[in-house]
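Predicted coordinates and the sequence they were generated for:
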Amino acid sequence: MTQPRPPPPTHSSASKPRPWSLRTQIAVVFGSLVALVAMLLSLAFGELLKLQIQHEAAASLHTVAHNASKALANGLFERSRLVQVMASSQHLWKNGLDTPDVTALLQRLQATQPHSLWIGVADAQGIVQTDSNHLLQGKSVSDRPWFQAGLKDVYVGDVHPAERLEKMLPPSANGEPLRFVDFSAPIRQQGQPVGVLGIQSSWDWARDAIEDLRPVYADQAQIALFVFNRQGRLIYAPQGQLARFMALDQALPATEGPSTSATDSMNTPGQAALAHWKDADAPFLTAVTTLPARSLASDLGWYVVARQPTQTAFAAANSVVLQALFGGIAAAMLAALIAWLAARRLSEDLNSLSQAALYIEAGMPGAVVPQTHSTREVQRLSSTLGHMTRRLLAMNEAMEETVRQRTLELQHANLELSHLASSDPLTGLLNRRGFETQLSYALALARRSGRPLSVISLDVDHFKRVNDNHGHEVGDNVLRSLGGQLKERLRSSDVVARLGGEEFMVLLPDTALDKALETALQLLASVQAYPEPRVGRITVSAGLSALRPGEEDAAAMLRRSDEALYAAKAAGRNCAQVLA
């Protein structure tokens, strides 16, 4: 007698909601977990790259401001140095302050420096004896600060509006009121001041210097440069916007802590940070740099400020975050799909096991427990997750390698720029900037060790004739040949530089003045004995000086060397003069 087939057991659940299936629960739990991890990793890597890009943007903006501040500082120093050298040239004033030679020299000087709108000489009572354009000749300037301070020492005045000369001179190119920066120095004879040499330069030179230094991408990147004086008042704004910013009472902006998306290093000195400006509600990425003090007279305490809208400065950083987020979402969707498939395979195995158990409980013949493959499916899921993680790490490594390569390229470019900035392209010698760096090292060593330090100022005699008679190409060949001779004749420890034109400078560490004179005479004899093709024999004049005990900087030594060079020129050239 056969037994009836037992029906599968049933469970009464009318009063309870039907629970989720195991497949759904596993898919939801593991899919959500994997998606969350993938998105968090993507956001973390994106934020790291964003911070790196923001740091580079801040450093780049600070570099722009720093370069502009150095250009302005160099301009102030060079003009003050020019006034000082001219005023101290005794042979220029030996026949008086109003000779035709003096007037002609002032007119030539103004022609070579278009921004110098007025150049004049006043006697000790403040009466203008002669000037470059005969605007104030015979008038009194005794009440002007540049005259009063110029009687005592070299003077550089802060930016001020034109008063007497405003109606006599053409308006500025940008339509703003004329503003001047004054430079003056005393003219002394036998140690007593007999007059003052003054130059009133148009403030437009600052605009030209700043515009020349703006990077080619400045307009596209919306980078703007401003100049503030020592008191924090605005004295320069781009594109003729000075009046608008002054109407807003814009003062030197105070940088604040950056937003949470910016780097902490942006708050440290020498870096850019966020600051609020009165012409906009949103903050700007702002870099504030002070003008480096090239001399006491030219240290006006100005600030050069570069700013850039944050949406422009951080555009690349925000794009990186979005790309990383989209990549994370795509990876999360892929991982969720894999988790759902794995959960389905596992639930199928469990369902078959459960069905088999019901058949066994009912005593159904042939009911067996099927062989499942859930362990293999779990292993496959783990392998997929590992592959996904490795892919994300590989993407991160690739992005880090790209950042590293760009950083190396930037460092290499900076080294190349530093070399170009310190070398003279014509002779291959050091230029003024490179010479000043070497001079600082030698001065520090001389002060610390007490060893002597001497300098030789060299100038090619009648070099203008070479250019006039043979052309500038031949003149350049003469300068290159002279530079090679100097480098060949000097010691490896000596420093030779071309400061500009036909002017060379030799720095002799550990050399007293008498030995320096021997070296200078040997150089003069060597140059004279070496004829130049198409030109013949050339000669040079030399001025020597040495560091005096107690001198803290080399300015006085260089000034004495220049004066000695002028004395050598006055003595007939092709000779060396010493001013200890």
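That came through fine. Residues are numbered from 1 along each chain as shown.

C-alpha only now, for contacts and for neighbours.
OK.

For V28, give me its contacts.
With contacts defined as CA atoms under 8 Å, 6 or more residues apart in numbering, V28 is in contact with W340.

Check whether it sits in a helix, strand or coil.
helix (DSSP: H, G, I helix; E, B strand; the rest coil).

same check, this time on A44
At A44 the chain is in helix, as set by three-state DSSP.

distance of it from K50?
10 Å (CA to CA, to the nearest Å).

of the two, who's got more company?
Neighbours were counted for A44 and for K50 using other CA atoms under 10 Å; K50 has more, 23 against 15.

what secondary structure does the more buried one sit in?
Taking three-state DSSP as the rule, one finds K50 in the helix state.

alright, now check it against this:
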Amino acid sequence: MRSNPWTSMKGQRRNHPGFSGGSGGDSEEASGSARGETSAMEETSGRILIVDDDPGNREILLRRLTRRGYEITTAARGKEALALLATHGFDLLLLDVVMPDLSGLELLTRIRETYDPFTLPVIMVTGQVKSTDIVQALELGANDYITKPVEFSVALARIRTQLTLKRTHEQLQHLAAYDPLTELMNRRTFMNCLDQEIVRARRHGFQLALLLLDIDFFKKVNDHHGHLAGDEVLRRVGGVIQGTLRRSDLAGRFGGEEFCVCMPNTTLSEARIAAERLRETIARLTFYADDESPFHVTCSIGIAAYDEGISKRHELIQRADEALYRAKGGGRNRVEIDGLPTQTSEAS
């Protein structure tokens, strides 16, 4: 039977082992350790999966990390951990190297086939202090490692560090993928998503509609009411787009005052209904200039549908853009559909 690597090498209680570097076990935790362990109120929350075949190790980590605000799940085997990863979302994995079914390194290899080190940080817990073993774990994709016997304050600091790095990476990803003013996808991200949806539509025979929306006379808004008012218009129009569409729809800021919406599994008639709802909602918005005088904006929308004659995204975008051009040429504040005759009267 393996000894508990989380117990202290000195001063340990026989009936309640503590952690390396402390003699008081959980009583030390309850009274507030003088060793600089942060209280639960100061901890950053996170979902952690602990994979260790030793029940004592799992229990100690479960109790101590839970008290610090973390949401803990445990697994005794590698295959159990893989099943949990397939059905749950975790922020960090604490992984023992030596386990009976899949070794920690084998499990790490399987995990890295799906999750990169930023998406799911993995900290290895190892009694193997040879540099070659540690290097192997790091080369396989481990973010960090802890050697046994483990001092809990060290483990806690490394957990905090990896979770902080993960959240920083997520924030940078968000900044790189989304327009900061409207919180919609930026052009590059939308284009990548549109490519994926076109592939899905082609492969499975799904219908797909694309909307291009342009705010009418937006330059006059900036010229007459100022750029702050113009930013507010863009922000609120983006909010209307995000709040009006279905969860499966994808919306982005195409550039300037132009927006784009990809609607999977949507017919042209369904897309038109959604576009008219957008147009009407935007027309009802009230904005205020610096002098508190109210003003309104309208929008024009062009719609195109994916078909077998379209091989690349720019062809679909060009069709929607031509419909948008007709909407603007027909008097603005209207919806036009690619391939259908121009409406004879302005939409109301």
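Cool, the structure landed. Predicted model only: the values in this text are computed from it and were never measured.

what's the TM-score for these two chains?
Put the two chains on top of each other and the TM-score (TM-score structural alignment, normalised by the length of structure 2) is 0.51; 206 aligned residues with a CA RMSD of 3.3 Å.

Overlap of the contact sets of A44 and K50 of structure 1?
With contacts defined as CA under 8 Å, 6+ apart, no residue is adjacent to both A44 of structure 1 and K50.

residue ranges for the helices of structure 2, please.
Residue ranges of the helices in structure 2, as given by DSSP state H, are 25-31, 55-66, 78-87, 104-112, 131-139, 152-177, 187-204, 218-225, 227-244, 268-284, 313-329.

by how many degrees do the second one and helix 152-177 diverge?
Relative orientation of helix 55-66 of structure 2 with respect to helix 152-177: 60 degrees, computed using axes from the mean of the first three to the mean of the last three CA atoms, to 10 degrees.

Which residue numbers in structure 1 does helix 55-66 of structure 2 align to?
Per TM-score structural alignment, helix 55-66 of structure 2 has no counterpart in structure 1.

Quick one: neighbours of the spatially closest residue to T126 of structure 2 that is not a sequence neighbour, just the number.
Counting by CA to CA, 6 or more residues apart in numbering, the nearest residue to T126 of structure 2 once its immediate chain neighbours are dropped is T147, at 4.9 Å. The local packing of T147 of structure 2 (other CA under 10 Å) involves 15 other residues.

Repeat that for D179 of structure 2.
For D179 of structure 2, the count of nearby residues is 19 (other CA under 10 Å).

Equivalent analysis for S422 of structure 1, please.
Using other CA under 10 Å, S422 of structure 1 has 19 neighbouring residues.

would you turn the helices of structure 2 into JSON lines with distance to L211 of structure 2?
Conversion of these to JSON lines gives the following (distance: least, CA to CA, whole Å):
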{"stretch": "helix 25-31", "distance to L211 of structure 2": "58"}
{"stretch": "helix 55-66", "distance to L211 of structure 2": "47"}
{"stretch": "helix 78-87", "distance to L211 of structure 2": "35"}
{"stretch": "helix 104-112", "distance to L211 of structure 2": "38"}
{"stretch": "helix 131-139", "distance to L211 of structure 2": "46"}
{"stretch": "helix 152-177", "distance to L211 of structure 2": "20"}
{"stretch": "helix 187-204", "distance to L211 of structure 2": "12"}
{"stretch": "helix 218-225", "distance to L211 of structure 2": "18"}
{"stretch": "helix 227-244", "distance to L211 of structure 2": "11"}
{"stretch": "helix 268-284", "distance to L211 of structure 2": "8"}
{"stretch": "helix 313-329", "distance to L211 of structure 2": "6"}
